[in-house]
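Student: Need the 3D shape of this:
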Amino acid sequence: MISFFKTKPVLADLIPDNHVDIHSHLIPGVDDGAKNIEETLSLLQKMANIGFKNSITTPHIITNIWNNTEADIVKRHQEILPVVQAQTGINQFNVGIEYMLDDHFLKRLAGEKLLTLKDNYILVEMSYLNPPIQLFEIIFEIHLAGYKPILAHPERYLFYHRNTKELDKLKNTGCLFQLNLLATVDYYGATITKMADKLLHSDYYDFVGSDIHHQNHVNAFDRKVQVKNTAALEKVIQKNLFFLE
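Tutor: The predicted structure is shown next:
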């Protein structure tokens, strides 16, 4: 009997060997990601086996939670870089930052040189509880300062699920969107997957990221993709080639 139902692919199988990951938490001891260098190396090796041969890791800066500075993060990255290069199959291991758009961000924007993913592209996030009141002012100031914001995981902000017009407005400001790959395999729940599918259908995503913090995240790449728009997913995965050195 011929089946008319196409088998869903495993997420790991959609990752090309030269893929560049632009969102992860792999520098040990600086945030809620890798706890030590051994875990960093283990995660990177397993990511390389999936296809993540290039990585731009992005520690959090969240005031009063992860009080990191650009200088501290760069220093820590430089300390572990020789070990990473010697012990993993990673071709490229660079560092950016995942900046929280909060009350302190505009001060940082005015007083610091931000750590970019490439050129003038920066990764930003919002609270999962609600967007900042001055969100559009912040986005305007980011552009005015010469940076291009990439909003991490818009599918995970539940306050936008019933108000997608606000996402339309964000796109119209020139804010780019980054899909968390694990949102396509129900890792964060079916509601998040449904929103990711909707944004894929609307061609709203510009890039993807693993957002890997720990072993469970890596393991989830063995799950089957649950979104309907797999062609759109494969297309946006390819867009990460932009970050290849």
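Student: When you work out contacts or count neighbours from here on, use the C-alpha atoms and nothing else.
Tutor: Noted.
Student: How are the helices of this protein distributed by residue range?
Tutor: Assigned by DSSP state H, the helices in the chain fall at 37-50, 70-87, 105-111, 135-144, 165-172, 190-201, 215-219, 230-238.
Student: show me the contacts for Asn94.
Tutor: Applying C-alpha atoms under 8 Å, 6 or more residues apart in numbering to Asn94 gives the contacts 55-57, 77.
Student: possible to save those as CSV with distance to Asp31 and neighbour count?
Tutor: Converted to CSV, those look like this (distance: C-alpha to C-alpha, whole Å; neighbours: other C-alpha atoms under 10 Å):
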residue, distance to Asp31, neighbour count
Ser55, 17, 26
Ile56, 16, 24
Thr57, 12, 25
His77, 13, 20
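Student: and the helices of the chain, which is most packed in?
Tutor: helix 190-201 (a mean of 20; mean count of other C-alpha atoms under 10 Å).
Student: Select, out of the helices of the chain, the one closest to Ile97.
Tutor: The closest of those to Ile97 is helix 70-87. By C-alpha to C-alpha, the value is 7.8 Å.
Student: which other helices and strands contact that closest one?
Tutor: helix 37-50, strand 92-95 (3 or more C-alpha pairs under 8 Å, 6 or more residues apart in numbering; DSSP states H and E).
Student: Kindly reformat the ones you listed as CSV and extend each row with distance to Leu176.
Tutor: CSV is the format used below for those (distance: least, C-alpha to C-alpha, whole Å):
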stretch, distance to Leu176
helix 37-50, 25
strand 92-95, 19
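Student: Ile150: which of these is closest?
Tutor: From the helices and strands packed on helix 70-87, taking C-alpha to C-alpha, the stretch that ends up closest is strand 92-95, at 15.2 Å.
Student: in the closest one, what counts as buried?
Tutor: 92-95 (16 or more other C-alpha atoms under 10 Å).
Student: gap between Ile97 and Asn91?
Tutor: Ile97 sits 20 Å away from Asn91, going by C-alpha to C-alpha, to the nearest Å.
Student: one more to put side by side:
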Amino acid sequence: MVDIHSHILFSVDDGAKDIEESINLIEQAIELGYTDIVCSSHYYIDLYENENYDKNFNILKSEIEKRGLNIKIHKGNEIRVTDEIFKKLDGMNPLGNSKYILVEITNRTMYQACKNSLKKFIELGYKPVLAHIERYPNIKMSEFLELYNMGVVFQMNVKTTETLSEKISYLLKNGYIKVVATDTHHLEYRNYKLEKYFNILKDLVGEKHFEELTTINPQKILENKEIDFNIEEENNDKQKNDTSNGIFKSIWSKLFSRT
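Tutor: Just a heads-up that it's a prediction; the model follows:
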């Protein structure tokens, strides 16, 4: 598996405190089945601006090689979208050597501002990956679909599988969410002890879709390859057929009107 969202790089943001914690988290990740991890430390203007990132990344990479750990780490950032971000794009790390960038918004961000920022990233040649979409309850279903049709990649945190809302469940099961990652931070909590949640995910979506979410699509991101945005026809047909069902109509109405 490939994790494009983690905070395992030590002493850069609110993630791992030191190199030993980084190594311990990596050992957990290997046991879980990961082969690649993006060190997507926070990039917040005036708070976390990649100070010591390159130095600590190289130290961690050397320590991994020294210990013979079978894993690759990649550079990246989780970029907080603000009015100031476009003045400091040179300081951020895309995911691997790709044009994909992991971005997040605050719960206070209005949808139109979110849309405009993501559109600007796209116009600049980037491919935005919207982090942990389950954290934005104020974005309506119709708005999520608008972002999707713009080319925004949706990423969900795996722990969400235990408490899926109707909206996120629909996006996951119908193929709109393209990547499931961990957002790992610490050994004490938000670590790689996640087997339970991955088993839930596999039961929800099936083996083939599980591989796409955890390995195939994340690998495409690292290799700067295009992710397939076509929704399978069988899903579209099912929606059309189910639309005649009153229960489905009720649920569909709630999803699209929910704020």
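Student: Got a TM-score for the pair?
Tutor: Put the two chains on top of each other and the TM-score (TM-score structural alignment, normalised by the length of the first structure) is 0.78; 216 aligned residues with a C-alpha RMSD of 2.3 Å.
Student: returning to what we had before: now the helices of the first structure as a markdown table including distance to Leu179 of the first structure?
Tutor: Compiled in a markdown table, the helices of the first structure are given as follows (distance: least, C-alpha to C-alpha, whole Å):
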| stretch | distance to Leu179 of the first structure |
| --- | --- |
| helix 37-50 | 17 |
| helix 70-87 | 24 |
| helix 105-111 | 22 |
| helix 135-144 | 19 |
| helix 165-172 | 13 |
| helix 190-201 | 7 |
| helix 215-219 | 15 |
| helix 230-238 | 9 |
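Student: between those helices, which gets nearest to Leu182 of the first structure?
Tutor: Among the helices of the first structure, helix 215-219 comes nearest to Leu182 of the first structure, with 7.6 Å by C-alpha to C-alpha.
Student: tell me, stretch 17-34 of the second structure lands on which residues of the first structure?
Tutor: Matched against the first structure by TM-score structural alignment, stretch 17-34 of the second structure falls on residues 35-52.
Student: picking up where we left off before, of Ile97 and Asn91 of the first structure, who's got more company?
Tutor: Taking other C-alpha atoms under 10 Å, Ile97 of the first structure and Asn91 do not tie; Ile97 has more neighbours (27 against 16).
Student: Quick one: map Ser169 of the second structure onto the first structure.
Tutor: By TM-score structural alignment, Ser169 of the second structure lines up with Asp197.
Student: my guess is its match meets Val227, correct?
Tutor: Yes: with contact defined as C-alpha atoms under 8 Å, Asp197 of the first structure reaches Val227; the gap is 5.3 Å.
Student: Between the two, which contacts overlap?
Tutor: Going by C-alpha under 8 Å, 6+ apart, residues that sit against Asp197 of the first structure and also against Val227 are Thr184.
Student: burial count for Gly33 of the second structure?
Tutor: Neighbour count for Gly33 of the second structure, taken as other C-alpha under 10 Å: 12.
Student: The closest residue in space to it that isn't next to it in sequence: what's it in contact with?
Tutor: Leaving aside its chain neighbours, Gly33 of the second structure sits nearest to Met1 (5.9 Å; criterion: C-alpha to C-alpha, 6 or more residues apart in numbering). The contact partners of Met1 of the second structure, by C-alpha under 8 Å, 6+ apart, come to 33-36, 214-215.
Student: Repeat that for Leu167 of the first structure.
Tutor: When contacts are counted by C-alpha under 8 Å, 6+ apart, Leu167 of the first structure touches Tyr160.
Student: how about it, what's its partner in the second structure?
Tutor: By TM-score structural alignment, Leu167 of the first structure lines up with Phe144 in the second structure.
Student: same deal with Ile139 of the first structure?
Tutor: When the second structure is aligned by TM-score structural alignment, Ile139 of the first structure is paired with Leu118.
Student: Am I right that its match is in contact with Gly125?
Tutor: No: the pair Leu118 of the second structure / Gly125 is not scored as a contact, 10.9 Å apart, by C-alpha under 8 Å.
Student: related to what we said a few turns ago, what about the second structure, which of the contacts of Asn94 of the first structure hold up?
Tutor: Of those, the contacts whose aligned counterparts also meet in the second structure (both residues aligned by TM-score structural alignment, their matches' C-alpha atoms under 8 Å) are 55-57.
Student: Out of those, the closest to Pro132 of the first structure would be?
Tutor: Distance ranking of these against Pro132 of the first structure, using C-alpha to C-alpha, places Thr57 first at 24.8 Å.
Student: Quickly note the distance from that closest one to Val225 of the first structure.
Tutor: Noted for Thr57 of the first structure: a distance of 24 Å to Val225 of the first structure, by C-alpha to C-alpha.
Student: Next: Lys107 of the first structure.
Tutor: Lys107 of the first structure sits 40 Å away from Val225 of the first structure, going by C-alpha to C-alpha.
Student: same thing with Leu117 of the first structure?
Tutor: With C-alpha to C-alpha as the criterion, Leu117 of the first structure and Val225 of the first structure are 27 Å apart.
Student: Among those two, which residue is more densely surrounded?
Tutor: Applying other C-alpha under 10 Å to Leu117 of the first structure and Val225 shows that Val225 carries more neighbours, namely 25 against 21.
Student: corresponding residue for the more buried one in the second structure?
Tutor: In the second structure, Val225 of the first structure lands on Ile200 (TM-score structural alignment).
Student: For its match, which residues are in contact?
Tutor: Ile200 of the second structure makes contacts with 161-162, as judged by C-alpha under 8 Å, 6+ apart.
Student: Now for the contacts of Asn94 of the first structure: which two are most distant?
Tutor: Greatest spacing in these, by C-alpha to C-alpha: Ser55 and His77 (12.4 Å).
Student: What's the match for Ile105 of the second structure in the first structure?
Tutor: Mapped onto the first structure by TM-score structural alignment, Ile105 of the second structure lines up with Met126.
Student: That match: neighbour count?
Tutor: Met126 of the first structure: 20 neighbours (other C-alpha under 10 Å).
Student: what's near enough to touch it?
Tutor: Going by C-alpha under 8 Å, 6+ apart, Met126 of the first structure touches 100-102, 132.
Student: Show me just the buried residues among the residues you listed.
Tutor: Buried among the contacts of Met126 of the first structure (16+ other C-alpha under 10 Å): 100-102.
Student: Among those, which ones are in strands?
Tutor: Counting by DSSP state E, the part of those found in strands is Met100.
Student: Can you lay out the buried ones among the contacts of Met126 of the first structure as JSON lines showing distance to Leu179 of the first structure?
Tutor: Formatted as JSON lines, those follow (distance: C-alpha to C-alpha, whole Å):
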{"residue": "Met100", "distance to Leu179 of the first structure": "17"}
{"residue": "Leu101", "distance to Leu179 of the first structure": "18"}
{"residue": "Asp102", "distance to Leu179 of the first structure": "21"}
